[in-house]
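Participant: Give me a 3D structure for the following:
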Amino acid sequence: MTRENETLPSLSAMPAWLVPSVYLHWSAEWLRESIAIATRSREHSLPGGNDGPQRGDVVVTVLGDAGVVAAVELMGATEGESWVTDDLFGPDRPIVWADLFDGADNYTGSSGWLPAEHARLVLDGIADQFRTGPVHTLDPGDCGTSKTAPDVHALRILGHRAVTGWAMRREERCASCERFVDVQQMHAHDDGAVRLGTTTAGGRTLEQVVRDVHLLCEPCHDLMHAHTVAAQRARMRPQCPGCGARGKTKRVVWGMTFQDDVMNAEPDVVYGGFEVPVPTPEWYCTSCHANFASAVIASRALTATGSSPMTGATPLVTDPPESEPLA
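Facilitator: Below you'll find the model as predicted:
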């Protein structure tokens, strides 16, 4: 298949022996599969062996609940070892499985060979949607109270190349703080729902819904919705330069006071002791037990050498109590 309209003939009038066999590959691992397809990694796997797709067969990979057509692939070798891929996805031309033909819902969530008459309709439906766009839209879900719908999340990942101009990498920039984050840990945030005051598609087309969805790191996504002051304070505190954890940092209190007084007044701080060391650790990580100063974070950001900035740091807490609350 190509992107030229005149080169996409209808299969309805073609003899049955000219229509390739179509294998439906509906993957339950929508996040892993969408990332694998977007990054062109070998983790995108198809059923192999004699019972799987063979040379010359067409494999349609579908992801999510309603079903986003993530890839249409012509098998170029036997036993599923390699294939030639046609890209028919993205925020500009998303394709939804349920819109391909009447009766497509009967195959929702299943995998296997399609009957010849339905294989013909699937290929025609893909060609039609690729030319004219999707017929319906998708419910993006309410990312304020739960996760965005898998269909919209998968579409945002698959269409990322159309936004960045290159294949997606395992780490991508958060749309909010622009920090590089593992794609598997990013959240799909529906910014259009905030603008329109809705938790549904709200009259938006599928293309508009996908354009309204942005990939955010977890701390930024938390800040986009209702949360407590304690949760925001934890997220705004510095990332541990030792283990990279966020939301696990506590402020260190030094001086002439007592640990119980400190903990009762502010449960998300730790008491360092009477004597104040030089240099003075300002933060303590409850994940890896490292302690560090703000200057360490600034130095790490400026040098970007990748070496640990914790050399010479003063040990603060070696074995914190199990009852210590996490931020």
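
Participant: Could you use CA atoms for every contact and neighbour count after this?
Facilitator: Will do.

Participant: Pull the number of nearby residues for residue 25.
Facilitator: 22 (other C-alpha atoms under 10 Å).

Participant: same check, this time on the one 10 residues further on
Facilitator: For residue 35, the count of nearby residues is 21 (other C-alpha under 10 Å).

Participant: before we move on, what SS does it have?
Facilitator: For residue 35, the assignment made with DSSP: H, G, I helix; E, B strand; the rest coil gives helix.

Participant: Wait, it touches residue 161, no?
Facilitator: No: counting by C-alpha atoms under 8 Å, residue 35 sits too far from residue 161 to count as a contact (11.5 Å).

Participant: my guess is residue 68 meets residue 151, correct?
Facilitator: Yes: contact status for residue 68 versus residue 151: in contact at 6.0 Å, counting by C-alpha under 8 Å.

Participant: my read: residue 210 touches residue 151, true?
Facilitator: No: applying C-alpha under 8 Å as the test, residue 210 and residue 151 come out as separate, 9.8 Å apart.

Participant: Settle it for me: which of these two has more neighbours?
Facilitator: Neighbours per residue (other C-alpha under 10 Å) separate residue 210 from residue 151, with residue 210 holding more: 29 against 25.

Participant: One more, please, to line up against the first structure:
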Amino acid sequence: MSRTIIRHCPPEKQQQALELVLQDVTPQLRAGLVDVLRPTAQQGIDVFAGLIIAEDDGKLVGAAWLQPQVGRTATLWPPILRGDITDDQTLCKLAGAAVAASRSLPVDLVQLLLDKPSTGLVPLLEELEFEKLADLEYLMHTVPRRYLGDLDPDVTFDSPAMEQQELLEQLVKTTYEQTLDCPGLEGRRNIEDVLTGYQAVGEYDPKMWYIVRWRTEPVGVLLTAPYPDGDQWEIVYVGIAPRFRGRRLGKKILAHLTSLAAQRKVEYLVVAVDAANAPALRVYEQSGYVRWAERTAYIRSIERSDAG
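Facilitator: Alright, predicted model coming up:
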């Protein structure tokens, strides 16, 4: 591939490049990308500024995509080459050019998810100064048609949480203290960008963001999001302040959420958990959640010297 040229993807080749980059993504997830891209585009951000292609004699042979998101983050869709082409140098140039596109984007943090046990790209990511954040366990719970368990009356939810934004921000920051769930993220973004990023998951519904109280005292947060088909909710974030941990509040919160989901005829609850967070995994498993996928998350901070 000595004649290979790496360049930003022109509009007339965007569909072809995206089909290549997203070839392993299910049609359902591809459709969901439209909802993810919409709020980014509405902020005036060029969502294809980080779409990079490799061409050989004018023919598209590879692509990578740095997909900007709200909250000053971006997702790197790994570089991929057509057919049986293998060229590590071209893969590295594609990924490097995609990350370099952050110069024209409001991006402070780039993230990437690899399906396990995919390890072929790890040396490339290390060369591009990505660091492993966590192995993630993706869990799913089938919601019963009617919840018959016990609900602790001392646990209550305030909603919409954003109506108490100052309290919400303080609680989220507090729940990050001594967290076992992706601790490598702590301090990399300000709280405003964190909440904006959470809002980009699924279809943001302010009524599904809760401040959790125990005996009227605010002890944590539960942020959830529905998906377009309506049969699935994602637990975007759940956190409990350090001084209230160890009181089985996590299991009680999940019980209340399951009850709400059953009332709304939701079929599934899904969540991603750091595989190193044994206490959280134990709570989910005790609440009926089962594993359905494993991925590894990598991140790279974008310093302003990188962004130009």
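
Participant: TM-score them against each other, please.
Facilitator: The TM-score (TM-score structural alignment, normalised by the length of the second structure) is 0.26; 140 aligned residues with a C-alpha RMSD of 6.7 Å.

Participant: What residues of the helix ranked longest in the first structure count as buried?
Facilitator: What stands out as the longest helix in the first structure, according to DSSP state H, is helix 116-132. If you call a residue buried by 16 or more other C-alpha atoms under 10 Å, then helix 116-132 of the first structure has these buried ones: 118-130.

Participant: And those residues, which two are furthest apart?
Facilitator: Using C-alpha to C-alpha, the buried residues of helix 116-132 of the first structure span at most 17.9 Å, a distance reached by 118 and 130.

Participant: Residue 25 of the first structure belongs to a strand, doesn't it?
Facilitator: Yes: counting by three-state DSSP, residue 25 of the first structure is located in a strand.

Participant: how much space between residue 263 of the second structure and residue 21 of the second structure?
Facilitator: 39 Å (C-alpha to C-alpha, to the nearest Å).

Participant: go on, residue 31 of the second structure?
Facilitator: Taken as C-alpha to C-alpha, the span from residue 31 of the second structure to residue 21 of the second structure is 14 Å.

Participant: Count residues in the vicinity of residue 298 of the second structure, would you?
Facilitator: Neighbours of residue 298 of the second structure (other C-alpha under 10 Å): 21.

Participant: quick one: which helix or strand includes it?
Facilitator: According to DSSP states H and E, residue 298 of the second structure maps onto strand 290-301.

Participant: what does residue 172 of the second structure give?
Facilitator: Using DSSP H and E, residue 172 of the second structure falls in helix 165-175.

Participant: likewise residue 193 of the first structure?
Facilitator: helix 191-196.

Participant: after that helix, next one along is what?
Facilitator: helix 206-212.

Participant: buried sites along that next one?
Facilitator: Those would be 206-207, 209-212, for helix 206-212 of the first structure by 16+ other C-alpha under 10 Å.

Participant: Look at residue 31 and residue 21 of the second structure and report which has more neighbours.
Facilitator: Taking other C-alpha under 10 Å, residue 31 of the second structure and residue 21 do not tie; residue 21 has more neighbours (23 against 12).

Participant: Next, the contact list for the more buried one, please.
Facilitator: 63-65, 77-80 (C-alpha atoms under 8 Å, 6 or more residues apart in numbering).

Participant: quick one: it and residue 211 of the second structure, what's the gap?
Facilitator: 39 Å.

Participant: Next, the angle from the longest strand anywhere in the first structure to helix 116-132.
Facilitator: Of all segments of type strand in the first structure, defined using DSSP state E, the longest is strand 68-75. Following axes from the mean of the first three to the mean of the last three C-alpha atoms, to 10 degrees, one obtains 120 degrees for the angle between strand 68-75 of the first structure and helix 116-132.

Participant: Can you list the buried residues in the helix or strand following strand 68-75 of the first structure?
Facilitator: Tracing the chain past strand 68-75 of the first structure, the next element assigned as helix or strand by DSSP H and E is strand 83-86. Within strand 83-86 of the first structure, the residues that count as buried by 16+ other C-alpha under 10 Å are 83, 85.

Participant: Give me the contacts around the next helix-or-strand element following strand 83-86 of the first structure.
Facilitator: Later in the chain than strand 83-86 of the first structure, the nearest helix or strand by DSSP H and E is strand 112-113. With contacts defined as C-alpha under 8 Å, 6+ apart, strand 112-113 of the first structure is touched by 21-25.
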